[in-house]
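S.K.: Below is the sequence, then the predicted model.
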Amino acid sequence: SLIRETPIEVDRKLMEVNFFGTVALTKHLLPHFITRKSGQFGVISSLVGKFGSPYRSSYAAAKHALHGFFESLRLEHFEDNISVTMICPGFIKTDVSKNALTADGTPLNEMDKAQENGMSAEECANQIFKALANKKEEVYIGGKETMGIYLKRFVPTVFTKILRKSEVR
């Protein structure tokens, strides 16, 4: 939902699921990785963890927060041989848009056109597997939407104009 329509309780719920849930699991596993002097975190973020998008403010915020947290973890535990792979999928044909929360906190129950036409979950999983096997620090998975990363970085004003015109819901 739009920011102005979303109660803070819904924002908090999205942060709880998409940020704090991952952090809690990480804090449980981290001592074991430190003891073993080995481990790898494969963190499912999103392309909107790299840039915002209309109707996805709190989701984008939670995914941005994951990047900050895990970049810090990567630096803090380099000597412990612990690696982090940030996985940033774009439009993958899953039910993520159906499960997206509306302003009142209920699921949208609709498939976005972009999700419907997105990469198969199987192909996404194959690319995730390769990224983990190669211990990539960050991987962008999807179709042409992955170009948004580079547009945002090198021509941010152009990228903003493109996003304003895009159909995101």
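M.R.: Structure's in. What do you need?
S.K.: hey, let's count contacts and neighbours off CA atoms from now on
M.R.: Fine.
S.K.: check which helix or strand covers residue 10.
M.R.: Using DSSP states H and E, residue 10 sits within helix 8-15.
S.K.: Same check on residue 123?
M.R.: helix 121-133.
S.K.: so what secondary structure elements neighbour the helix or strand that comes right after that helix?
M.R.: Per DSSP H and E, helix 121-133 leads on to strand 138-141 as the next helix or strand towards the C-terminus. Other helices and strands packing on strand 138-141, by 3 or more CA pairs under 8 Å, 6 or more residues apart in numbering; DSSP states H and E, are strand 82-89, helix 121-133.
S.K.: Use this one as the comparison:
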Amino acid sequence: MNNKVVWITGASSGIGEALAYAYSAAGARLLLSSRRTEELERVKQQCAHPDQTRVLPMDLLNIASFDERVKEALGAFGHIDVLIHNGGVSQRGLVLDTELSVQRQVMELDYFSYVALTKALLPHFIERKTGHFVVMSSVMGKIGTPMRSAYAAAKHALHGFFDCLRAEVSPMNIKVTLLTPGYIRTNIAQNALTKDGSKLGQASQNIEKGLSADKAAMKMFRAIEKGKFEAYIGKPGAEKMALVLNRLAPRLLMRMAPKFVPK
């Protein structure tokens, strides 16, 4: 990764922050994006090479600004090698209770922002005949459990879109890697949207017992460097078993699904 340019969205905390440290330590030049400029500056200063790190604030819900943000990103180092889509929000609420506006908000942030930013950067990758899109999906992008309908829908959609994109651009030496994390110790549960759009505001026991963000970032780093199409990131256990059951015994998984609901 020495001197390669990596753009990370959602870089102000959690997995995005941990990825920034991993890539900076490996010698990459970084572009860090999220809405929280002060937190991005904090992450920058804690990177191994802050002089090779740039802060590029952006709101992923402001899709109209993406063309300008891409121009700014390209102006920072002259090109981009890897875009890591990492921004997003989770959700907790029964289908019956969750307002349609919440379903739309999650889809806008977790799916349409990824699509729009990809389309804005894709001409640059095509022109250079190289590039790598990395997509932060989830185990919920492969299975369904109670209380996660909006989140799972957005993550499932990512797999469909980016699998199609890979089929189109692989002859141009452009790569696509989908990451499917399980329980990773971040604030994702606290920030999850509930049935009316308010934040959940409490931790999940399962997530608190999950893989640390630092260890997850290193697993992701290795999967990205290997150019994997898709990679599960997490501890061996219920989440990985759920992925296997979903493929081999989906009816059994449905009977077990309530056990995967975060406590």
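M.R.: Good, I have the coordinates. Keep in mind it's a predicted model, so treat the numbers as computed, not measured.
S.K.: what's the closest of the helices and strands packed on strand 138-141 of the first structure to residue 154 of the first structure?
M.R.: Residue 154 of the first structure sits nearest to strand 82-89 of all those, at 18.6 Å, using CA to CA.
S.K.: What residues in the second structure pair up with the closest one?
M.R.: Under TM-score structural alignment, strand 82-89 of the first structure corresponds to residues 174-181 of the second structure.
S.K.: contact partners of that stretch?
M.R.: Contact with stretch 174-181 of the second structure is made by 125-126, 129-141, 159, 162-163, 165-166, 169, 220, 224, 227-234, as judged by CA atoms under 8 Å, 6 or more residues apart in numbering.
S.K.: Could you identify the buried members of those?
M.R.: Using 16 or more other CA atoms under 10 Å as the burial test, these include 125, 130-141, 159, 162-163, 165-166, 169, 220, 224, 227-234 as buried.
S.K.: what element comes up after the helix holding residue 10 of the first structure heading to the C-terminus?
M.R.: helix 21-36.
S.K.: How far off centre is the next helix or strand after that next one?
M.R.: Note on helix 21-36 of the first structure: by DSSP H and E, the next helix or strand toward the C-terminus is strand 39-44. Centroid separation for strand 39-44 of the first structure versus its chain: 13 Å, with CA atoms, centre = their mean, to the nearest Å.
S.K.: By how much does whichever helix or strand comes after strand 39-44 of the first structure deviate from the second structure on average?
M.R.: Later in the chain than strand 39-44 of the first structure, the nearest helix or strand by DSSP H and E is helix 57-76. Following the fit onto the second structure, the mean deviation recorded for helix 57-76 of the first structure is 0.3 Å by mean CA distance after the TM-score superposition for the first structure.
S.K.: what comes into contact with helix 57-76 of the first structure?
M.R.: Contact with helix 57-76 of the first structure is made by 2-3, 11, 14-15, 18-19, 45-46, 48-53, 82-84, 86, as judged by CA under 8 Å, 6+ apart.
S.K.: Could you identify the buried members of these?
M.R.: Among those, those scoring as buried are 11, 14-15, 18-19, 45-46, 48-53, 82-84, 86 (criterion: 16+ other CA under 10 Å).
S.K.: that older thread, elements contacting the helix holding residue 123 of the first structure?
M.R.: Helix 121-133 of the first structure is packed against strand 82-89, strand 138-141, with contacts defined by 3+ CA pairs under 8 Å, 6+ apart.
S.K.: Please tell me which residues of the second structure the shortest one aligns onto.
M.R.: Spelled out, it's strand 138-141 of the first structure. With TM-score structural alignment as the criterion, strand 138-141 of the first structure aligns to 230-233.
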